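Asks: Quick one, fold the following:
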Amino acid sequence: MRFSTQTLLLQLGVVLLVVLLSGAVHAWLVYVRIGNEAENQALTLARTVAADPDIRADVQAISKEEGTPPPDVLAAGPLQAAAEAARVRTGALFVVITDETGLRLAHPETARLGEHVSTDPSVALGGQEITTRNTGTLGPSAGAKVPVYSPGDSGTIVGEVSVGYSVESLGKSLARDIIPIALTAGGALLAGVLASFLLRHRLQRLTLGLEPEEISTLVHDQVAVLQGVDDGVIGIAADGRISVFNAAASRLLDLPDATGQDWATANVPEQLKQLTQPAARDAEAVEIVAGGRVLVTSARKAWHRNEDLGWVVMLRDRTELQQLTRQLDAVGTMSTALRAQRHEFANQLHTIAGFMSIGQHDSAKEYLARLSATGPLKFPVEQAELLQDTYLQAFVGAKGVEASERGVALRIGPETLVRGHVADPQDVTTVLGNLIDNAVNAAVAGSATDRWVEVELLDDPDGDDGALHLVVADSGDGLGSLEPEEVFAEGFTTSEQPARGGAGQGLGLALVRQLARRRGGDVRVLDAGSDGGPGAVFMASIPGVMGQQPESPARTDAPSQEDGSG
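Replies: Model (predicted):
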C-alpha cells in the first residue's frame, strides 16, 4: 500500500473517530441537559402542587383520620382529581400525593391507591426537597419529591408530593435535538473526508508521487553528489527561489550560500541570470569571469512528468586551463622566436663558412669580431637591457618576434626600468601578454603607416608590495566612440571591426582587470587615443609579482671578444 493511501486511510480513521466521539459526547451532554431540565420541571410542578392550600388541607384532613380511606373513596376524592389535572396539563408521567407515612392518596393508577409508594419518601417526609432518577411502578423516570406542610403550621409535615417525567419522553426530546447533532457530525465527517483527499492530492504533487523511502534516498544521494563534485550547481525552483547552491558554486563565485534567496535579486553575475531567461532555453554554454576565475556556465530547464521544476545552472572552472593555455602560448611564442633566431644564426654560420672556403680569413675574423661586439644574434626589441629579469627579456623578445612577423615594431619605452625578478610569471604573462596582443591587433588594424607598440615597465623591488607597473601604447586608431569602461565588459569584442578586441573571446581585458584587482591593483585606460593614431594607452598595476634580483655567480660561458667565439 502506497504511503499516500496509508496516510489517507489514517486521516479518514482519525476524522471518523473524532466525529463519533464528538457526536457521542454532544448527545450525552444533551441527554444530561434534558434530564436536568426534566428534574427541574418536576421539582417546580411538585412545589406548585405541594403549595396548593386545598391540597394541603385535604392531606391534613386524611392524616388526622384513623386509618386510610379505601381506594374507591380516594379515587373519587379531590386529591386524585387535582393530581391528575396537574399531570395531564404538564405531560408528566405521574403526580403522586402521599400522607405522612408514605401511603398513596393520589396516583395515576387508581388500583394502587392506599398502597405504600415504591420509592423511598423519607427524605421529603424529613422536610427536604430532592430530585431523583429511578424506576418505579410506572417505569424509569426523572422526578422530584417535595414535602407537604399543614395549612396553618408550616413546620408540620403531613405528606409529600412526587412528580416524575418518563425517560421515554426524555428520549423523544433527545431524538428531536439529536438531528442537528447528526447533521453537524455528518457535515464534519464529509469535510474531513474531502480535506483528506485534497491533502493526499497535494502530498502526491509535492512529493512527485515518490514514497518516503525514495525521498530519503534521493536526499542522501543529492547531498553526496552536490557536495562531492567540483562543479558548481545552482538549482532554481519554478517559483524563482534558489533551492540548491552547493559548496563548489559558493567557492567558484566567491559568494556565501544563497539558498532560499530570490534568483532575480540574488547577488550573482547577471550573465547567469540571463541564462535562465525563457528565450535562453537550450542555449549554448558561455564563458564568464567571476571571482577572478574563468567559468564555463550552462543552464538547462528541469522537467518531471511535464511538470516545470525550474532551472539547473552548472559552473565549470576553466581558470587552470586558461592559465595552462597562457603558459603554452608563452612557450610557443618563445619557441617561434628561437626558430627565427636559429635561422639567423644559421645564416651567420654560412657566412663564416663562405669566408673560410674562399680563403678570406681576415674577413672571417672581422665578421666574428663584429658578432662578438654586438652579440651573435639580433634581438628584436630595442633597449631590452632595461629589463634585468631574464624572463621578461625572453617574453617581451618573443612577443617582439611575433609582432615583427605582422609588420609591427615592438619597442621598450625610455622610462622602463626593471631591477627585480618576476616572482609570479603566470600573472605577469596573463596581463602583459593580453595587453601586448591587443595593442598589436590595434596597430595592424590602424590606418597609420608606421605600425608600432611601445611597452614601458617599472618595478619597485624594494617596496612592500612588490608591484610591477605596465604601460602599453600603440599606433592604432584608438577606441573611437567607445567608452573606456566598455572594453572591460565581459563578452565585449570588436572582432567584426578589427580594432581592439577582448582577447578574441571577449574575456581578455575583463580577466586581466579582475586578476589585477584581486591582487590589489588595477587595469585602466590612460588615453582613448585618436583616429589616425596614436592609439589607446593602457596602464596596469600588479602588486606582489616582483622580488629582489637574486645574486648569481659570474658567468663563465659568456662570449669573449678576444677569442671571437660565439
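Asks: rest of the way, CA atoms for contacts and neighbours
Replies: Noted.
Asks: can I assume Val233 sits in a strand?
Replies: Yes: counting by DSSP: H, G, I helix; E, B strand; the rest coil, Val233 is located in a strand.
Asks: Who's the closest spatial neighbour of it, skipping the chain neighbours?
Replies: The shortest distance from Val233 to any non-neighbouring residue, by Cα to Cα, 6 or more residues apart in numbering, is to Met314 (4.9 Å).
Asks: What's the first helix or strand after the helix or strand containing the one you found?
Replies: For Met314, the host element (DSSP states H and E) is strand 307-317. Per DSSP H and E, the first helix or strand lying C-terminal to strand 307-317 is helix 319-357.
Asks: hmm, back to that, tell me the contacts of the residue nearest to Val233?
Replies: Asp231, Gly232, Val233, Ile234, Thr297, Ser298, Ala299 (Cα atoms under 8 Å, 6 or more residues apart in numbering).
Asks: Another for comparison:
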Amino acid sequence: MSQTHKRRGKNPHFHPTTFLNFKMKMILLVGTLIIAIITVIGLYIGHFISVAMEAQVGDRALSVAESVARIPELSEAFRHDDPASIISPLVAPIQKATKAEFIVVGNTEEIRYAHPDVNKIGKKMVGEDNERALVFGESYISKATGSLGSSVRAKVPVYLDGKIVGVVSVGFLVNDIQSLIASYNNQLWLVLVSIAIVAVIGAILIASYIKKVLFGLEPEEIAHLYVQKEAILQSTHEGIIAVNQNGIITMINFAAQHLLFNKVISPKQYEGMSINDLASAQQLLPFLQDEHERIDQEMMIGKTTVFANKAPIYYDDSLVGTVFTFRNKTEIDLLTKELKSIKQYTNALRAQTHEFSNKLYTILGLLQLNKKEEAIHYIQRESTLQKSWIRLLIQKVADPQVSGLLLGKINQASELGIEITIQEDSRLATELSEKQREALLTAIGNLMDNAMDAVNKNPRTDRKIAISFTDIGNDIIFEIDDAGEGVPDPYVKSIFEQGFTLKEGEHGGFGLALTKQLVEGVDGELYLEEGDLGGASFVLSMPKKGRESDA
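Replies: Alright, predicted model coming up:
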C-alpha cells in the first residue's frame, strides 16, 4: 500500500504569522471562559446567599417575635402597674436561647418594658417603624437602625382581650449577618477557585490533545493546506472520487463530475450520498470492499471508457476510506498514437540513414576498385530513383506530412528488400483538417508497418506492397495491399478489436484498434478486403468534409 495515503506531518514550508500558537490560544480562551463563568457563578451565588441569609434571619426573628407575643404571661403583664418587672425576666432567657441580638417589648406609646440593656428600659423605642404593628396589627420584618445599631428585626403586636396593647421586636445585627455571609462566601470562593484551577489544567490537557490530533498544525496552516488541497484536486485533469469506509461519497473533483454528470455540480448534491446510489459509478462497487490497490482497470464511467485506479486510505492501520482516480482512455490512446507517429518518423529516418550509408559504402567500394564509370552510373540511377519518388509524391499528394511519411516508408521498405508500387492514377489533392491528417498519418503508418511485417516472411522475390489512393469523389480512399499470408477467415471479425493480434509478443493488438477509432472519429471507415496480391488489403475511406468541429 502506498505510504502517500498515510498521515501527513507538519508542513515545513508554511509558518503562521500569529503571535500565539494554537495551544496557547486554546488555553487562554478556555481558561478565560472558565474563569469568567466561575466569577459570574460566584457573584450570583454570593448575592443569593446574602439575600437568603437576610431572609432566613428575618424569618427566624419573626418566628421568635410571634412566639414571645403569644406568651400569656407577657400579655397579662400589661395589666400590672409595673409590666417591666414581669416582662423583662420572662424575655431574657428566650433571647439567650435564640441567640437574638435583642428582644424588646414596648407598649402602645413605644415605652420599653424589656431590653438587653436594662438602663434603656422605660425609655422610648428607637427606629420609628412600629406603626404597622401598633396601628394596623401587622406582623412584619424590617431593616432599620436602632439603639444597638443597624439590624434586621421582626415586629409582632401583643394582644390583650382582643386589643393591641404592645409590640414585640426581635432583631439580629446586620454586622453579625454580614460576618456569617462572609464566612459562607469564603468557603464558596475557595471551592470555585479550586474548580477553576482543575478546569484550567483540563484546558491545558485538552489543548495538548487537540494539538496532537491536528499533527501539530496551526489553524492558519490547516486553512492554507485546505485551500492548497482544493486547488490541487480541482485543477487535476484526472477524475477523483473519495469515499469513506461505509461507501459514502466525501469528494468528487471537477474532472470526475464532468465524467459522471457532464457538468460541475454543487457538493451538496453528492456529499453524504452512497456510491451505491450513483448509477454511473456502479462498476466501482466490486472494488470498494477490496483493501488492495487496483491499477489501470478499464471500465465505463458514465459514457466514457476510462482506466480506473483505486487506492485505500489508512489511518493508524485501519481502513478509513478509498480514493478512485480515472484517466480518459481516449486521451491515453491519443498519446499512444502520438508516440507511434514519432516512432514511425524515427524508423523512417533511421531507414533513410541506413540506406544512405549503404549507398555511400557502395560508391566508396566502386571508387576504390577504380570503377569510376560504374560509380557514376550508380549515383545517377539512385538519384533518378529518389527524384522520381519525390516528384511522384509531390505531384500526387498535396499534404507534405502525408507525402513525407510515404517517402519514409518507401525508403524503409527498400532497405528491407520490399518492392512498393503506387498506382499511376493515385492522387490526394484535398486539404486535410488537423484531425483528418492525424487519422490518415496514423493509419498509413500502422497499415504500412503491418504490410511490411506480413511480406517480410516471404521470399525476397515475393515481397510486394501496392498502394493506391484517390479523392476524386466525395470521399478520400486509401488502400494498402500486401502479398503476405492474409488474415484467416475465423479472425476477420476480430482483427480490429483491441488486444487482438496475430503477431508474436505481448504488446500487440493496439495499432489497428487505435487506427479504426481515429478513422471513425472523422466519420471514416476502415475495413478489410481480399487483396489482388494474395494477402490482406486494408481500405480506408473518409469524407472530404468531416464534422464541423474537425474543420
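Asks: coming back round to it: what's the closest of the contacts of Met314 of structure 1 to Leu482 of structure 1?
Replies: Thr297 (27.7 Å; Cα to Cα).
Asks: wait, isn't the closest one in contact with Lys273?
Replies: No: taking contacts as Cα atoms under 8 Å, Thr297 of structure 1 lies outside contact range of Lys273: 10.9 Å.
Asks: between those two, who's got more neighbours?
Replies: Thr297 (20 against 15; other Cα atoms under 10 Å).
Asks: Now for structure 2: which helix has the highest residue count?
Replies: helix 22-69 (DSSP state H).
Asks: roughly how far out does the helix or strand that comes right after it sit from the chain middle?
Replies: Sequence-wise, the next helix or strand downstream of helix 22-69 of structure 2 (DSSP H and E) is helix 72-77. On the basis of Cα atoms, centre = their mean, to the nearest Å, helix 72-77 of structure 2 sits 89 Å off its chain's mean C-alpha point.
Asks: Which neighbouring elements make contact with helix 72-77 of structure 2?
Replies: Judged by 3 or more Cα pairs under 8 Å, 6 or more residues apart in numbering; DSSP states H and E, helix 72-77 of structure 2 is in contact with helix 84-98, strand 149-160.
Asks: mean per-residue distance, the last one to structure 1?
Replies: What it means is strand 149-160 of structure 2. On superposition with structure 1, the mean distance recorded for strand 149-160 of structure 2 (mean Cα distance after the TM-score superposition for structure 1) is 3.4 Å.
Asks: Between which two of the contacts of Met314 of structure 1 is the distance greatest?
Replies: Asp231 and Ala299 (13.1 Å).
Asks: higher neighbour count, these two?
Replies: A count of neighbours by other Cα under 10 Å puts Ala299 above the other of Asp231 of structure 1 and Ala299, at 26 against 20.
Asks: Name the residues of stretch 156-163 of structure 2 that are buried.
Replies: Neighbour counts over stretch 156-163 of structure 2 (16 or more other Cα atoms under 10 Å) mark Val156, Pro157, Val158, Tyr159, Leu160 as buried.
Asks: quick one: which of those is nearest to Glu520 of structure 2?
Replies: Val156 (113.4 Å).
Asks: What is the equivalent residue in structure 1 for that closest one?
Replies: The alignment partner of Val156 of structure 2 in structure 1, by TM-score structural alignment, is Val146.
Asks: Cool, thanks, signing off.
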